[in-house]
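J.: Coordinates for the following, if possible.
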Amino acid sequence: MLVLTFKIGEYSYGLEATAVAEVVPPAICKALPRSPQFVKGIFNYRGTVTPVVDLSMLATDVACRPLMSTRIVMVDLADLDSRYERGNKYLGLLAENITETVKIKDSDFKISGVEIPDAPWLGKVARVNGNILQLIRPGKLLTEELHKILFPADSQDIPE
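T.: A predicted model of the protein is given here:
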């Protein structure tokens, strides 16, 4: 499988390339007052208001640094949730050190043996160049609570 790699702190993580719609430069996000700390805010992605989650803040409570390699990975929600049409709604994932993709055999990935209830989005692990790389499962990032925060119009019919 082809994996887009990035860092959270000093550790390597990845997303299956098939889950990635596009990688874009960091954008100025409008903050969402009183939202969870890891919700960076919203920005205009191809004419659509799109939420951005800071993966570093989500995992470590430390925000992504503004590095030249910090990017927003756009994930098509149709790949995560059957309620959506392809190309209709996106989620941005802010991450550091997005510089390469690597090809890793599916069989090289193993279950980590650790299940963290507050981090169901952590997936299988593989050794790559002497380091452990852990997959992020984007479909597990959107808990029902987070879905209601980021996409309230899809969660309930509230008149504006």
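
J.: going forward, measure contacts between C-alpha atoms and count neighbours the same way
T.: Will do.

J.: you'd agree residue 139 is up against residue 82?
T.: No. With contacts defined as C-alpha atoms under 8 Å, residue 139 does not count as touching residue 82, sitting 10.8 Å away.

J.: Please say which of the two ends up with more neighbours.
T.: Shown here are residue 139 and residue 82; by other C-alpha atoms under 10 Å, residue 139 has more neighbours (16 against 9).

J.: quick one: secondary structure of the more buried one?
T.: helix (DSSP: H, G, I helix; E, B strand; the rest coil).

J.: could you measure the residue nearest to it when sequence neighbours are not counted against residue 155, distance?
T.: Closest residue to residue 139 apart from its sequence neighbours, by C-alpha to C-alpha, 6 or more residues apart in numbering: residue 80 at 4.6 Å. Distance, residue 80 to residue 155, by C-alpha to C-alpha, to the nearest Å: 15 Å.

J.: Which of these two has more residues huddled nearby?
T.: The residue with more neighbours, out of residue 80 and residue 155, is residue 80; 18 against 13, by other C-alpha under 10 Å.

J.: please give me the structure for this one as well, since I'd like to look at both together:
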Amino acid sequence: MTGTKEQARTNQITLPNREGKYLTFALASEEYGLEILTVREIIGYIEVTAVPQTPHYVKGVINLRGQVIPVIDLRAKFGMETAAVTEQSCIIVVEITQEGRTYSVGIIVDRVQEVLDIPGDSIEEPPRFGASVNTDFILGMGKVGSSVKILLDIDKVLAGDRLEHVG
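T.: Sure, this is the predicted structure:
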């Protein structure tokens, strides 16, 4: 083995404490995962009521069995091009914690894929892109077969959004 390959292998830090079950989903051609314990439920896309004076990525609110839940367009939050709603579009209802309080929030995704059990030795630290790119919201990079799933910390993805005022 050459020194370069050996060095590259030792630079890959795995995250055994991140092993577990992840709900995987797609946005455009990218694949993501959420810790299954943060997922409350998955529903088909339903009409969202717009709320004025909210950020562009806050789609609005839904009434889910009597509970008003804010809904985030994850594509817009990540700066991706918007896409039309399809039959595969879903709202994943997650539980997030902000300032010590727990809230339900819906996130719109292109399609839900599956629940995967990802071992810790298959999860690496997120890549570092320098100080100008924030990757704090990424738990790790899950290697599954020949693909990579971006494992999200949903609390950090939605941190600072003050969603309790929307729902």
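
J.: all helices of structure 2, in order?
T.: For structure 2, the helices defined by DSSP state H occupy 3-11, 74-77, 154-157.

J.: As JSON lines, the ones you listed with distance to residue 59 of structure 2 would be great.
T.: Shown next, in JSON lines, are those (distance: least, C-alpha to C-alpha, whole Å):
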{"stretch": "helix 3-11", "distance to residue 59 of structure 2": "40"}
{"stretch": "helix 74-77", "distance to residue 59 of structure 2": "9"}
{"stretch": "helix 154-157", "distance to residue 59 of structure 2": "16"}
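
J.: Residue 138 of structure 2: which of these is closest?
T.: Nearest to residue 138 of structure 2 among the helices of structure 2 is helix 154-157 (8.2 Å), distances taken as C-alpha to C-alpha.

J.: Check the mean deviation of the closest one from structure 1.
T.: Helix 154-157 of structure 2 differs from its equivalent in structure 1 by a mean of 1.1 Å after superposition (mean C-alpha distance after the TM-score superposition for structure 1).

J.: contacting residues around that helix?
T.: Residues outside helix 154-157 of structure 2 that contact it (C-alpha atoms under 8 Å, 6 or more residues apart in numbering): 34, 38, 96-98, 136-137.

J.: closest to residue 160 of structure 2 among these?
T.: Of all the contacts of helix 154-157 of structure 2, residue 98 has the smallest distance to residue 160 of structure 2: 8.1 Å, by C-alpha to C-alpha.

J.: mean shift between the strand ranked longest in structure 1 and structure 2?
T.: For structure 1, the longest strand by residue count, based on DSSP state E, is strand 90-103. Once fitted to structure 2, strand 90-103 of structure 1 is off its aligned match by 1.1 Å on average (mean C-alpha distance after the TM-score superposition for structure 1).

J.: quick check: that strand aligns to which part of structure 2?
T.: Per TM-score structural alignment, the counterpart of strand 90-103 of structure 1 in structure 2 is residues 104-117.

J.: Straight-line length of the matching stretch, end to end?
T.: For stretch 104-117 of structure 2, the first-to-last residue distance is 24 Å (C-alpha to C-alpha).

J.: With stretch 78-95 of structure 2 instead?
T.: 19 Å.

J.: give the contact list for the residue most central in space within structure 1.
T.: The centre of structure 1 sits closest to residue 93, judged by C-alpha atoms, centre = their mean, with a distance of 3.7 Å. Applying C-alpha under 8 Å, 6+ apart to residue 93 of structure 1 gives the contacts 52-55, 72-75.

J.: if we go to 6 Å?
T.: Residues near residue 93 of structure 1 by C-alpha atoms under 6 Å, 6 or more residues apart in numbering: 52-53, 72-73.

J.: separation between it and residue 142 of structure 1?
T.: Residue 93 of structure 1 sits at a distance of 12 Å from residue 142 of structure 1 (criterion: C-alpha to C-alpha).

J.: got a list of contacts for stretch 55-63 of structure 1?
T.: So stretch 55-63 of structure 1 is contacted by 8, 38, 64, 94-95 (C-alpha under 6 Å, 6+ apart).

J.: which stretches of structure 2 form strands?
T.: Under DSSP E, structure 2 gives strands at 20-27, 30-35, 39-44, 58-64, 67-73, 90-98, 101-109, 111-118, 123-124, 138-144, 147-152.

J.: Dump the ones you listed to a markdown table, plus distance to residue 4 of structure 2.
T.: Shown next, in a markdown table, are those (distance: least, C-alpha to C-alpha, whole Å):
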| stretch | distance to residue 4 of structure 2 |
| --- | --- |
| strand 20-27 | 31 |
| strand 30-35 | 29 |
| strand 39-44 | 41 |
| strand 58-64 | 45 |
| strand 67-73 | 42 |
| strand 90-98 | 42 |
| strand 101-109 | 39 |
| strand 111-118 | 28 |
| strand 123-124 | 19 |
| strand 138-144 | 21 |
| strand 147-152 | 23 |
